[in-house]
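Participant: give me a model of this one.
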Amino acid sequence: MEEPEVHSHHHGGHSGHRWFDITASVCAMVVSFASLYLAIHHGHVMQEMAEANARMVTATSWPQVSYSTSNTDVTGQFTRLRFSLTNKGVGPARIEGMEVSYEGKPVQSVQDLLKTCCSTGGKPSGLAWRLSTANGEILRPGEEKDFLQLDKSANEELWARVNDLPGKVTVKACYCSVFDECWVTDSRAKKAAKVKACPTDWAQYGD
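Facilitator: This next block holds a predicted model:
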């Protein structure tokens, strides 16, 4: 009589030694967790690097526009009153809007300003001005833009009133960076305020 065949059962992945199998399983889990941690950490590092690069690009493109006045000409004589915007930042500034007020009341042009401050109507006699609107202009870093120049009049009384303008005029300008980040600079404030978008309710100052 033939003896029945005896089939041995092989369990894949098992050595037959219980503690060895447990140790191998634990090691595999540790390696898996370590790989997962390294992948997550690498993702965080890459994200931080991307954010740092974005901040660096933004910082090197940051504009800073300020308002100033002067009552001297290029020779230092007190013969010209200038109203200026200057970009003191490191990136270009796009001027999106301006509001000029005299004693708290917005004016929309140089004629309106001079009529309000210094004359009963029309252009004050003997007073010459140069006007260059800043709206829509792009100021390079370090560039100064005179948006109004008034030359000294032969009429001393009139010039005295004109020369007193800086103390009674307030200027607000909204400007944006190349990344469409926007700020409002106000001659009454110490620093510009960041805004989501330039105001649309200003009495725009222009020609």
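Participant: CA atoms for contacts and neighbours, from now on please.
Facilitator: OK.
Participant: ok, the nearest residue to residue 196 once chain neighbours are set aside - contacts?
Facilitator: Once flanking residues are discounted, residue 196 sits nearest to residue 182: 6.5 Å by C-alpha to C-alpha, 6 or more residues apart in numbering. Residue 182 is in contact with 174, 175, 176, 194, 195, 196, 197, 198, counting by C-alpha atoms under 8 Å, 6 or more residues apart in numbering.
Participant: can you get me the start-to-end distance on stretch 81-100?
Facilitator: 16 Å (C-alpha to C-alpha, to the nearest Å).
Participant: what are the buried residues along that stretch?
Facilitator: 81-89, 91-100 (16 or more other C-alpha atoms under 10 Å).
Participant: to check against the first, give me the structure of this:
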Amino acid sequence: MARKPSRFRLRFETVGSITAIVVGVAALYVSWDQARVMRAQQHASVLPAIQIDGFQTRDGEMASIGLRIRNAGVGPAIVSSVALTRLDQPSEDIAPITALLPDGSNLSWSTMIGRVIAAGETVEAISFYWPADALSAEQSAELATEWTSWDVSVCYCSVFERCWIAETRGVGAGARNVPACPAPDYDLFERIGAQGL
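Facilitator: All right, here's what the predicted structure looks like:
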């Protein structure tokens, strides 16, 4: 006649099985949490941060106004689109600025769409320059006022395809997350450059 297992043994096996299940679930959670933390660290290690700065300078015999785009982040920024607004209205025609520039002014621009801006790199997207004595103080002030009525937004993504729009307009201008960047048919600064002065 076979002996029945003792109640103590049944309880021990049951407790052992439950303990193994609990340990397995805990190990699974720890693995998931570590993977989540590692993904967050990877994204943070290549986080771009675009800053848009307009400038007005007078350097010796030359004066200029323009726009610089800088990546102040720790990873590359892939520029997808650029948009201009004047007095809160979308615009691609910079005639209000060029009309105030003196004869003999020059235009310099850089292609931005598809450009990869490395961490710490600055790109001078567009600049106008002219002989410093070609404008009176009143004309220079009028040009400066017109220049500040323009705003720029740049949509860019990280290498992990997380995207942001950096803006110069509004209170607290900066960058905000977006699901994706629009894909334009043309490069805005290239189009402005083609128009010339």
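Participant: returning to what we had before: mind checking what the residue nearest to residue 196 of structure 1 lines up with in structure 2?
Facilitator: Mapped onto structure 2 by TM-score structural alignment, residue 182 of structure 1 lines up with residue 163.
Participant: same thing with residue 102 of structure 1?
Facilitator: Aligned against structure 2 - with TM-score structural alignment as the criterion - residue 102 of structure 1 pairs with residue 86.
Participant: on that earlier part again, now the buried members of the contacts of residue 182 of structure 1.
Facilitator: 174, 175, 176, 198.
Participant: can you give me the strands for structure 2?
Facilitator: Assigned by DSSP state E, structure 2 shows strands spanning 50-59, 62-71, 77-86, 89-90, 106-109, 116-117, 122-131, 150-157, 163-167, 175-178.
Participant: got a markdown table for these, with distance to residue 34 of structure 2 too?
Facilitator: A markdown table is the format used below for the strands of structure 2 (distance: least, C-alpha to C-alpha, whole Å):
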| stretch | distance to residue 34 of structure 2 |
| --- | --- |
| strand 50-59 | 30 |
| strand 62-71 | 30 |
| strand 77-86 | 27 |
| strand 89-90 | 45 |
| strand 106-109 | 46 |
| strand 116-117 | 31 |
| strand 122-131 | 36 |
| strand 150-157 | 25 |
| strand 163-167 | 24 |
| strand 175-178 | 25 |
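Participant: sorry, back to before: for the residue nearest to the match of residue 102 of structure 1 when sequence neighbours are not counted, list the residues it contacts.
Facilitator: Excluding its sequence neighbours, the residue lying closest to residue 86 of structure 2 (C-alpha to C-alpha, 6+ apart) is residue 150, at 4.5 Å. Contacts for residue 150 of structure 2 (C-alpha under 8 Å, 6+ apart) come out as 84, 85, 86, 87.
Participant: distance of the closest residue in space to the last one that isn't next to it in sequence relative to residue 100 of structure 2?
Facilitator: In other words, residue 87 of structure 2. Using C-alpha to C-alpha, 6+ apart and skipping the chain neighbours, the partner closest in space to residue 87 of structure 2 is residue 149 (5.7 Å). Residue 149 of structure 2 sits 14 Å away from residue 100 of structure 2, going by C-alpha to C-alpha.
Participant: ok, residue 123 of structure 2 next?
Facilitator: 25 Å.
Participant: the two: who's more crowded?
Facilitator: residue 123 (18 against 15; other C-alpha atoms under 10 Å).
Participant: if I look at the counterpart of the more buried one in structure 1, how far off is residue 135 of structure 1?
Facilitator: Using TM-score structural alignment, the equivalent of residue 123 of structure 2 in structure 1 is residue 145. Using C-alpha to C-alpha, residue 145 of structure 1 is found at 11 Å from residue 135 of structure 1.
Participant: can you check residue 25 of structure 1 too?
Facilitator: To residue 135 of structure 1, residue 25 of structure 1 is 71 Å away according to C-alpha to C-alpha.
Participant: more neighbours, those two?
Facilitator: residue 135 (19 against 13).
Participant: quick one: that one and residue 99 touch, right?
Facilitator: No. At 10.1 Å, residue 135 of structure 1 does not count as touching residue 99 under the criterion of C-alpha atoms under 8 Å.
Participant: sorry, back to before: what about the residue nearest to residue 87 of structure 2, how many residues nearby?
Facilitator: 13.
Participant: so the residue lying closest to residue 155 of structure 2 once chain neighbours are set aside versus residue 181 of structure 2, what's the distance?
Facilitator: Once flanking residues are discounted, residue 155 of structure 2 sits nearest to residue 165: 4.2 Å by C-alpha to C-alpha, 6+ apart. For residue 165 of structure 2, the distance to residue 181 of structure 2 equals 8 Å [C-alpha to C-alpha].
Participant: what is in contact with the two at once?
Facilitator: Joint contacts of residue 165 of structure 2 and residue 181 (C-alpha under 8 Å, 6+ apart) are 155, 156.
Participant: list the contacts of the residue nearest to residue 155 of structure 2.
Facilitator: With C-alpha under 8 Å, 6+ apart, residue 165 of structure 2 has these contacts: 153, 154, 155, 156, 175, 176, 177, 178.
Participant: residue 154 of structure 1: neighbour count?
Facilitator: 11.
Participant: and the longest helix seen in structure 2, which stretch of structure 1?
Facilitator: The longest helix of structure 2 (DSSP state H) is helix 7-45. Mapped onto structure 1 using TM-score structural alignment, helix 7-45 of structure 2 covers residues 22-60.
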